[in-house]
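> take a look and give me a structure for this.
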Amino acid sequence: MTEHLILITLTFLLAGLVKGVIGLGLPTVAMGLLAAAMPPAQAAAMLLVPSAVTNLWQLLAGPRFLPLLRQLWGMMLGIALGTIACSGLIAGPAVHLATAGLGLALLAYAAIGLAKPGLSVPVQARGWAGPLVGLATGAVTGATGVFVIPAVPYLSALGLARDDLVQALGLSFTVSTFALGLGLAWHGALPGLALGASLLALLPALLGMLLGGWLRARVRPELFRKIFFVGLAILGAEILWRAVG
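The predicted model follows:
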């Protein structure tokens, strides 16, 4: 673990910066970069503490936690169940399959982010759509450690106010993080050394978020967002190529 200290520090500094500018992306960037040097399960264990702290911060900073929880509880339950049920995939012996899944998840997320489809979920469909999206998000999380697909497009399609959307994303990411931690622990893929490294990664992640907040006031977020998704697509393609090559 110590031989990756520089990589871990730079990865979480960059991941925190991305989150500070556009409000998301820390676990996605961290998983994509760390998977270049270690198995996906080890990378997922590494991101638990920084992801939990930064997403709790994002969740509790908003004023509508309880109303959003009442609105989205079915989706959150689906995320928790799906993640724990599928966590054996990322923690299992088929490392190349988990790595290929990670590459596909990053590519899918980048494609949706660049296309920005104008999706909208009818009110009458949300009662059943939310839990299904939650289960699908949990399955992707348990298989790859990436918990943005399809949760982020779905939440964006609900027509929430900007602050409510940011808080809803924080809620979804927080549930995903804790469920992933439980799943990894259940399958014996959460050694104390990984948790220690995850705790150390918290400092560069927070520093990156502070830098990202400073940068957000000085760059056009939309331009930064496009650069982020293009870079994510390249990273996803490289990971997928490495997994199947």
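> rest of the way, CA atoms for contacts and neighbours
Will do.
> measure the residue of the chain positioned farthest from its centre to residue 130 for me?
Among residues of the chain, the one most distant from the C-alpha centroid is residue 124; the distance is 28.0 Å, by CA atoms, centre = their mean. According to CA to CA, to the nearest Å, residue 124 and residue 130 sit 11 Å apart.
> what does residue 177 give?
With CA to CA as the criterion, residue 177 and residue 130 are 18 Å apart.
> which of those two has more residues huddled nearby?
Legend: neighbour count by other CA atoms under 10 Å for residue 177 and residue 130, higher for residue 177 (29 against 24).
> how distant is the helix or strand where the more buried one lies from the center of its chain?
Per DSSP states H and E, residue 177 falls inside helix 162-186. In terms of CA atoms, centre = their mean, to the nearest Å, the centre of helix 162-186 is found 8 Å from the chain centre.
> this one next, for a side-by-side:
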Amino acid sequence: MALSDSLAQAPLLLPALVTVVFLLAGLVKGVVGMGLPTVAVGLLALWMTPAEAAALLIVPSLVTNVWQMQPWGRLGAMLRRLWPMQLGVVAGTLAGAWWFGAPAGAWAPVALGLALIAYAGWSLTGKRLTVAPTAERALGPLVGTATGLVTSATGVFVVPAVPYLQALRCTSDGLIQAMGISFTVSTLALAAGLQMGGATSGAAWALSLWMLLPALTGMALGAALRKRLSPAAFRQCFMVGLLLLGAYMVVLA
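Next up, the predicted model:
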């Protein structure tokens, strides 16, 4: 069922549910610095296609990730370090959109579920890789392309980008900025891919714009909550939730 049809049949219920999802996703991002697209697409895909869920993600993801790219004074240096990876992200996403089409059909929820399981499972192991500076130019485009292909198939762009960025051993602030850059590029590439595949509609863009407010509200709440609890404990609970959600999507599909 298309998003416009869903809105016509449930003009109040669906926007209310989507609002709650983006409020929760923003809260997670406010606490741990990431997770908005993963939570939003993972939950929304339970009652709409992954392509429709990804379309709703575009505006909130873009705005929150551009904000995360601060501080602007160090942005140039980080871009010079990450541009090979970002070229791979764009190439992989657009190639995947041309190859796979928009994330839809029975295989897309399975792919999304498997991506969530892989990401959560890896994070829960607590293992970290290390990438030597001399290997970044070679590995960056490969990781970016793989991330783009996963993005075009599932609408989620954390695998394998986040494990790779963690392996670069940046400072905490540097890692947050690096993720902001990668997520911003992935969001723009995903928007272009969805447009290429004709997976977006006026209703989806309008609702995506409206979802910016609950996403930002959730981020503000998350930032306040972060001062009251351990981000590490919250992250563990978050990853367990993603693991269960991914498993549920695979079994359901």
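> before we move on, the earlier item: which position in the second structure aligns with the residue farthest from the centre of the first structure?
Aligning on TM-score structural alignment places residue 124 of the first structure opposite residue 134 in the second structure.
> same deal with residue 154 of the first structure?
Match for residue 154 of the first structure (TM-score structural alignment): residue 164.
> how is its match assigned, secondary-structure-wise?
helix (DSSP: H, G, I helix; E, B strand; the rest coil).
> number of nearby residues for it?
20.
> and the aligned partner of residue 214 of the second structure in the first structure, what is it in contact with?
With the correspondence set by TM-score structural alignment, residue 214 of the second structure lines up against residue 204 in the first structure. By CA atoms under 8 Å, 6 or more residues apart in numbering, the contact list for residue 204 of the first structure reads 9-10, 12-13, 16.
> ok, these in the second structure, which still hold?
Compared against the second structure with both residues aligned by TM-score structural alignment, their matches' CA atoms under 8 Å, the contacts of residue 204 of the first structure retain 9-10, 12-13, 16.
> what subset of the residues you listed is buried?
Buried residues within these, counting neighbours by 16 or more other CA atoms under 10 Å: 9-10, 12-13, 16.
> got the residues you listed as TSV, with secondary structure columns?
As requested, those are arranged in TSV below (three-state DSSP):
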residue	secondary structure
9	helix
10	helix
12	helix
13	helix
16	helix
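> what residues in the first structure pair up with the helix or strand hosting residue 115 of the second structure?
Assessed by DSSP H and E, residue 115 of the second structure sits inside helix 107-125. Under TM-score structural alignment, the counterpart of helix 107-125 of the second structure in the first structure spans residues 97-115.
> so what touches that stretch?
Identification of contacts with stretch 97-115 of the first structure by CA under 8 Å, 6+ apart yields 28, 32, 35, 39-40, 89-90, 140, 143-146, 148-149, 153, 226, 229-230, 232-241, 243-244.
> any chance of a PyMOL selection covering the buried ones in these?
A single PyMOL command selects the buried members of these (16+ other CA under 10 Å):
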select buried, resi 28+32+35+39+40+89+90+140+143+144+145+146+148+149+153+229+230+232+233+235+236+237+238+239+240+243
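> of the contacts of stretch 97-115 of the first structure, which belong to helices?
Secondary structure from DSSP state H places 28, 32, 40, 89-90, 140, 143-144, 153, 226, 229-230, 232-241, 243-244 of the contacts of stretch 97-115 of the first structure in helices.
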